[in-house]
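Visitor: Mind folding the following:
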Amino acid sequence: MSSSLPPPPVPASNTAAAPEVRFLLLPLPEFSLLPFGGFLDKLRFSADEADYSRQRHCEWRVLGLSAGHIVSSSGVATAIQVTPGQIRLADYDYLVVFGGRTARGSQALGEAYGGLLREAAAQGVPLVSVDNACFMLAAAGLLNGYRVALHWRHVQEFHAAFPHIRVVEEQLYCFDGPRISCAGGSAAIDLAVELLARHLGRIRALKGLADMLVDAPRAQGHQLSSLDEDAHAGRHVGRAIALMRSRLADKTGITELAALVGLSRRQLDRLFHAEFSLSAHDYWQEMRLQHVRWRLLNSDHSLALLADEIGLQDASYLCKVFRKRFGQSPDTLRRQPH
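Guide: Presented below is the predicted three-dimensional model:
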């Protein structure tokens, strides 16, 4: 029987060398595992040589208000490594906050976490919000005067809650001085690459992407033209859908929308019919009504506000078109357990 080769020797750690960049990771209750895991694994790959996973070039700790575990939206628990009383916030280069399952839930945590975040900001630690964590930062008064990037699904809700804060749409992440924001999902990997590149250099920041089966990092202005049900749509249709998402309340007509993607209305309708068996107008109307349905189940905002979010004239007209599409009134849907 042939014997296997011994594993390669692990290089001796250099205990004298301090990490070039240090992160505090703050997952909120019911946080999403995808952005948290993607961000953390990118740090791990860049932190050491080969795949030894030691925290040499960068360091991280999972922060919580109290010791124990914090449960993600999928029910998987993550151990809290440090609490505020065990660390000096100023020793860290970034405090990265990962949002909860809903924007409403994250916003409600502003009072509980606000003191910690304000203390970090006062000590010069840049605050990074991932996904809907920006709702909590905004509720704590920490985004006044700053721009924010967030998931397209939450844009209208954020506008309604914080109309004085500027949202940069169609961006994966945004750097605005000591405030950094990210739309969430796999964009957390792209953000991690950019942060690491600023401290460790581009080569080390890119390390491990092939192991993560990521072709290349995306720039902050990368436009997501194909999402969910339109994942196989062509370039023109994908771009039209991205514009529809960012203009739910606009009075833009299909003719103008088609011109923005370089087509006539007839050409755009033909492409939508081929892809979805719907006209571009009907597809946009369905998108708007699905947005309202999601908001009814995930917020307590008024029907008048939701009507305004999708460009309808008033709440009564919203009720009419909603009942026609879903067979029940918005109030009936909201009262149902979910």
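Visitor: From here on, just use CA atoms for contacts and neighbour counts.
Guide: OK.
Visitor: Tell me who's in contact with residue 330.
Guide: Residues near residue 330 by C-alpha atoms under 8 Å, 6 or more residues apart in numbering: 293, 296, 319, 322, 323.
Visitor: Can you say which helix or strand has residue 143 in it?
Guide: Following DSSP states H and E, one finds residue 143 outside all helices and strands.
Visitor: What's the local residue count around the closest residue to it other than its chain neighbours?
Guide: Leaving aside its sequence neighbours, residue 143 sits nearest to residue 137 (C-alpha to C-alpha, 6 or more residues apart in numbering; 6.2 Å). If you count neighbours by other C-alpha atoms under 10 Å, residue 137 ends up with 26.
Visitor: where's residue 137 relative to residue 33, distance?
Guide: Distance, residue 137 to residue 33, by C-alpha to C-alpha, to the nearest Å: 20 Å.
Visitor: And for residue 169?
Guide: Distance, residue 169 to residue 33, by C-alpha to C-alpha: 24 Å.
Visitor: And residue 117, by the same measure?
Guide: As for residue 117, its distance to residue 33 is 22 Å (criterion: C-alpha to C-alpha).
Visitor: what separates stretch 104-111 from the chain centre, distance-wise?
Guide: Averaging C-alpha positions (C-alpha atoms, centre = their mean, to the nearest Å) puts stretch 104-111 16 Å from its chain's average.
Visitor: Other residues contacting that stretch?
Guide: Outside stretch 104-111, the residues that touch it by C-alpha under 8 Å, 6+ apart are 28, 99-100, 132-133, 135-140, 298-299.
Visitor: And the furthest pair within those residues?
Guide: Greatest spatial distance in these: 140 and 298, 20.8 Å, computed using C-alpha to C-alpha.
Visitor: between those two, who's got more neighbours?
Guide: Shown here are residue 140 and residue 298; by other C-alpha under 10 Å, residue 140 has more neighbours (21 against 16).
Visitor: wait, is residue 175 part of a strand?
Guide: Yes. Membership of residue 175 in a strand is supported by DSSP: H, G, I helix; E, B strand; the rest coil.
Visitor: how many neighbours does it have?
Guide: The number of residues packed near residue 175 is 17, by other C-alpha under 10 Å.
Visitor: In which helix or strand does the closest residue to it other than its chain neighbours reside?
Guide: Nearest non-adjacent residue to residue 175, counting by C-alpha to C-alpha, 6+ apart: residue 181, 6.8 Å away. Using DSSP H and E, residue 181 sits in strand 179-182.
Visitor: One more, so I can put them side by side:
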Amino acid sequence: MARTIPDMGTVALAVTEGMLHFELSVAYEVFGSAPAGVPVTWYDVAVCGPGAVRVGRFLLQPDHGLDRLPHADTVIVPGWADVEEEPPADLVDAVRAAHEAGARVVSLCTGAFVLAAAGLLDGRRATTHWAHTDALSARHPRVEVDRDVLYVDDGSVLTSAGKAAALDLCLHLVRLDHGPSVANTVARRLVVPPHRAGGQAQFVATPVPARDDHPLAALFPWVIARLDRPLTVEDLARQARMSSRHLGRHFRAATGTTPLQWLLTQRIRRAQELLEATDDGVDVIAAATGMGTAATLRRHFNRTVGVPPDAYRRAFRSRSRPGPYDSPRHRDAPGRVTGPGDGTGP
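Guide: Next comes the predicted model:
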């Protein structure tokens, strides 16, 4: 189906009776208004439904009918309240038609049941809220249900676990479309971490304690300011005024990983930012991130991110300068991204 310029960057929120209001609100908050000062063309959000629908305790009047979905770049299906019931046929048909027309289709939480009913998850990895993964697997045995991730990016079809994981996936979409710096700006506006622990492939997590009184609260910014230096666990323990063993316990509790792995994660993330925002060579970036040599950076970057630094730069430098045709359907899918968790955490 041909697309016109006004359709580029359209995010359609597919709603019907029985949708969960939290996931719908998350998607509208992320895509509905541009963060201040970002040099990109923001999304045009269309709320689409069969007519006035009740979402939670609220009566919602959609802007468009479900027939608008096939004209959108991205279609988002929020959580479906009653997973024991089959989703409405008109919604299922519209979501299937949107995918066939080339839209990127996304489910938040139990919205995966709608995608599965449309046949979009057959033969794919997918996830949903941990409390409903067994039901999804039983009802749709051709779906490879992953119970232990925050979200799954399978290219043109993406699914998230429950509640807060919906926000993680929405921020991931912004990263795909506009790059890490814009996604981080959105995350700061929402006062949430830019990416939760466990991200793989294109993105790397930056877990930090949520409380200012956490024993490591002062250590994290100290480390971030010194990523170009050859820091050791002993250096971190000395700065935190605790033993290396005690430091390791606090790190595991706060981030789910070890001090050295967390430090490597920060170095890789800084490398991503420099690759996107500067023209520095890989050797310069290696020095700026404490990797030492370009070969070391390439080895760790490729293993962690899934692509070489040069390939990452080519993909994301172009996304940081979007033009009128810079939309998901004009790009190659970046691959699969997953993260551990049940979708119920903060």
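Visitor: if I look at the residue nearest to residue 143 of structure 1, how far off is residue 95 of structure 1?
Guide: Separation of residue 137 of structure 1 from residue 95 of structure 1 (C-alpha to C-alpha) stands at 12 Å.
Visitor: anything in contact with each of the two?
Guide: Both residue 137 of structure 1 and residue 95 lack any common contact, where contact means C-alpha under 8 Å, 6+ apart.
Visitor: any chance you could map the helices in the stretch 1-150 of structure 1?
Guide: 33-47, 103-108, 110-122, 133-139 (DSSP state H, counting those that start in this stretch).
Visitor: chain center to the biggest helix by length in structure 1: distance?
Guide: In structure 1, taking DSSP state H as the definition, the longest helix is helix 280-298. In terms of C-alpha atoms, centre = their mean, the centre of helix 280-298 of structure 1 is set 20 Å apart from its chain centre.
Visitor: Can you check which part of structure 2 that helix sits on?
Guide: Structural correspondence for helix 280-298 of structure 1: none found in structure 2, per TM-score structural alignment.
Visitor: counting contacts, what elements does that helix pack onto?
Guide: Packing partners of helix 280-298 of structure 1 (3 or more C-alpha pairs under 8 Å, 6 or more residues apart in numbering; DSSP states H and E): helix 265-276, helix 303-309, helix 330-335.
Visitor: Next, count neighbours for residue 51 of structure 2.
Guide: 16.
Visitor: ah, wrong one, I meant residue 259 of structure 2
Guide: Applying other C-alpha under 10 Å, we find 21 residues neighbouring residue 259 of structure 2.
Visitor: With residue 250 of structure 2 instead?
Guide: Residues lying near residue 250 of structure 2 (other C-alpha under 10 Å) number 18.
Visitor: Then residue 154 of structure 2?
Guide: Quick note: residue 154 of structure 2 (other C-alpha under 10 Å) scores 18 neighbours.
Visitor: again with residue 107 of structure 1
Guide: Residues contacting residue 107 of structure 1 under the criterion other C-alpha under 10 Å number 22.
Visitor: So it versus residue 276 of structure 1, what's the distance?
Guide: 36 Å.
Visitor: ok, back up a step: aligned partner of the residue nearest to residue 175 of structure 1 in structure 2?
Guide: Correspondence of residue 181 of structure 1 to structure 2, assessed by TM-score structural alignment: residue 159.
Visitor: where's its match relative to residue 267 of structure 2, distance?
Guide: Residue 159 of structure 2 is 28 Å from residue 267 of structure 2, by C-alpha to C-alpha.
Visitor: can you check residue 30 of structure 2 too?
Guide: Distance of residue 30 of structure 2 to residue 267 of structure 2, given as C-alpha to C-alpha: 27 Å.
Visitor: and if you look at residue 48 of structure 2?
Guide: 42 Å.
Visitor: can you check residue 196 of structure 2 too?
Guide: Residue 196 of structure 2 sits 16 Å away from residue 267 of structure 2 when distances are taken as C-alpha to C-alpha.
Visitor: what does residue 295 of structure 2 give?
Guide: Using C-alpha to C-alpha, residue 295 of structure 2 is found at 14 Å from residue 267 of structure 2.
Visitor: The closest residue to residue 181 of structure 2 other than its chain neighbours: neighbour count?
Guide: With sequence-adjacent residues excluded and distances taken as C-alpha to C-alpha, 6+ apart, residue 181 of structure 2 is closest to residue 273, at 7.2 Å. Look at residue 273 of structure 2: counted by other C-alpha under 10 Å, it has 17 neighbours.
Visitor: ditto for residue 286 of structure 1
Guide: The local packing of residue 286 of structure 1 (other C-alpha under 10 Å) involves 14 other residues.
Visitor: Tell me which residue of structure 1 lines up with residue 107 of structure 2.
Guide: Aligning on TM-score structural alignment places residue 107 of structure 2 opposite residue 129 in structure 1.
Visitor: go on, residue 78 of structure 2?
Guide: Checking TM-score structural alignment: residue 78 of structure 2 goes with residue 98.
Visitor: what comes up buried for stretch 93-113 of structure 2?
Guide: 93-99, 101-113 (16 or more other C-alpha atoms under 10 Å).
Visitor: got it, and stretch 207-219 of structure 1?
Guide: For stretch 207-219 of structure 1, a neighbour-count test (16+ other C-alpha under 10 Å) marks 207, 208, 209, 217, 218 as buried.
Visitor: do stretch 265-279 of structure 2 as well
Guide: Residues of stretch 265-279 of structure 2 classed as buried by neighbour count (16+ other C-alpha under 10 Å): 265-277.
Visitor: which bit of structure 1 covers it?
Guide: Using TM-score structural alignment, stretch 265-279 of structure 2 lines up with nothing in structure 1.
Visitor: one step back: surely the residue nearest to residue 181 of structure 2 forms part of a helix?
Guide: Yes. Under three-state DSSP, residue 273 of structure 2 sits within a helix.
Visitor: before we move on, back to that, now tabulate the helices and strands packed on helix 280-298 of structure 1 in TSV and tack on distance to residue 72 of structure 1.
Guide: Output for those, formatted as TSV (distance: least, C-alpha to C-alpha, whole Å):
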stretch	distance to residue 72 of structure 1
helix 265-276	35
helix 303-309	29
helix 330-335	25
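Visitor: now for these, which one comes closest to residue 78 of structure 1?
Guide: Residue 78 of structure 1 lies closest to helix 330-335 among these, at 32.2 Å (C-alpha to C-alpha).
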